[in-house]
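1. What would the 3D arrangement of this be:
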Amino acid sequence: MIKLTVKREKFAQYFVEKGSASDAYTLAFDVRPGAKRQGIRADASKLLKDPNVKARIEELRERVRRRHDMKVEHLLAELDENRDLALAERQASAATQATMGKAKLGGFLIDKAQVDVTLRGMADRMRQRKQARAAEANEASEEPAE
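-> Below is the predicted model of the structure:
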């Protein structure tokens, strides 16, 4: 295991957990609420380029991958057993459900609800950005000329 300072270790852990360098930096380094996002991004970016921090992040990601693979393998084995039992009992519907479960775990199927939520979220974010740009434009046009 690569040794880092306590704050850098926290940064690596938060980064693996959250996926955002800025958020990880804010949490690990107890950044004050009024700090500029640009400075946070710059400091977080520097940390991500540090060879020891990069190596530690990769170690943590590998652990997560191994844990995930073990869980998926176990679930796939259970679904195989359930499918075999369902076929032996002539329960075509249960066998089909087990097969569909394997397909979902493998990423071959996505529930319509998942897609709908993702698209709705994207539309909401786009609408918010458009409103923010319009508000900024209004503020700029209302400023008195000097």
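
2. going forward, measure contacts between C-alpha atoms and count neighbours the same way
-> Fine.

3. report the longest helix in this protein, please.
-> When the chain is parsed with DSSP state H, its longest helix is helix 51-88.

4. Let's compare: structure for the following, please.
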Amino acid sequence: MLLSLQNAGLFQTFSPYGRLTILGRAQNMPPLNNNRHEKFANEVAKGVRPADAYAKAGYAATARGNDVCASRLLKDVNISARVEELQERAATRTVVTVAGITEDLLRIAAKAEALESPAALNVARNAKMDAAKLNGLVIDRKEVGAPGEFDDKSVDELRKIVEEGAKKFAGVPFLKEMH
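-> Predicted coordinates:
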């Protein structure tokens, strides 16, 4: 058991009670030595059902069934550690944040401004506006009606106009809560 934990790239220690405690995982675990185990771990990490990953890894169907055999493989410390590491890597790569998108937009704007052509400056302006909207600095608003059209209306008349306008959106779920 101890050897397989070391092979899985895990740090370990014994507690005062003689039980093994896993402290942390080493970074960048190498691929598993068994090619079929590595293929199985990659498929499971992608979200493939373990029984299907078992077949994709090149194992032949058995009388026990792929579910049983796949379950047995997942109990292997090396394989489960490899699956976990692959999933962690994928999660790290796919994290998209407002800060990251904003950074990308501002980089696009800077490159476009350096070109100094009218089209490039338009791209730079749009990228900066997108970054501002993303960060809540700009809110798109649209006025309905001509300027001053509602100035001579009473509060009751304005409510009636708003209610009639809201009837157009009665089927929209989030607006039902507002009534």
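
5. Work out the TM-score between the chains.
-> Superposed pair, TM-score by TM-score structural alignment, normalised by the length of the first structure: 0.49. Supporting alignment: 89 aligned residues with a CA RMSD of 3.3 Å.

6. coming back round to it: mind listing what's buried along the longest helix of the first structure?
-> 52-53, 55-57, 59-61, 76, 79-80, 82-84, 86 (16 or more other CA atoms under 10 Å).

7. Also stretch 118-129 of the second structure?
-> Neighbour counts over stretch 118-129 of the second structure (16+ other CA under 10 Å) mark Ala120, Leu121, Val123, Ala124, Arg125, Ala127, Lys128, Met129 as buried.

8. so of the residues you listed, which ones are in helices?
-> Judged by DSSP H, helices contain the following of those: Ala120, Leu121, Val123, Ala124, Arg125, Ala127, Lys128, Met129.

9. Just send these back as JSON lines, with distance to Leu175 of the second structure too.
-> Converted to JSON lines, those look like this (distance: CA to CA, whole Å):
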{"residue": "Ala120", "distance to Leu175 of the second structure": "40"}
{"residue": "Leu121", "distance to Leu175 of the second structure": "39"}
{"residue": "Val123", "distance to Leu175 of the second structure": "35"}
{"residue": "Ala124", "distance to Leu175 of the second structure": "36"}
{"residue": "Arg125", "distance to Leu175 of the second structure": "34"}
{"residue": "Ala127", "distance to Leu175 of the second structure": "31"}
{"residue": "Lys128", "distance to Leu175 of the second structure": "31"}
{"residue": "Met129", "distance to Leu175 of the second structure": "28"}
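
10. list the helices and strands the helix or strand following the longest helix of the first structure packs on?
-> Once the chain leaves helix 51-88 of the first structure, the next helix or strand it forms, by DSSP states H and E, is helix 92-105. Contacts defined by 3 or more CA pairs under 8 Å, 6 or more residues apart in numbering; DSSP states H and E place helix 92-105 of the first structure against helix 51-88.

11. just checking, what packs against the helix it packs on?
-> Checking 3+ CA pairs under 8 Å, 6+ apart, helix 51-88 of the first structure ends up next to helix 6-18, helix 92-105.

12. List the contacts of the shortest one.
-> Think helix 6-18 of the first structure. Here helix 6-18 of the first structure makes contact (CA atoms under 8 Å, 6 or more residues apart in numbering) with 3, 21, 23-25, 27-29, 47, 53, 56-57, 60-61.

13. now the angle between helix 51-88 and that helix, please.
-> On the basis of axes from the mean of the first three to the mean of the last three CA atoms, to 10 degrees, helix 6-18 of the first structure is oriented at 30 degrees to helix 51-88.
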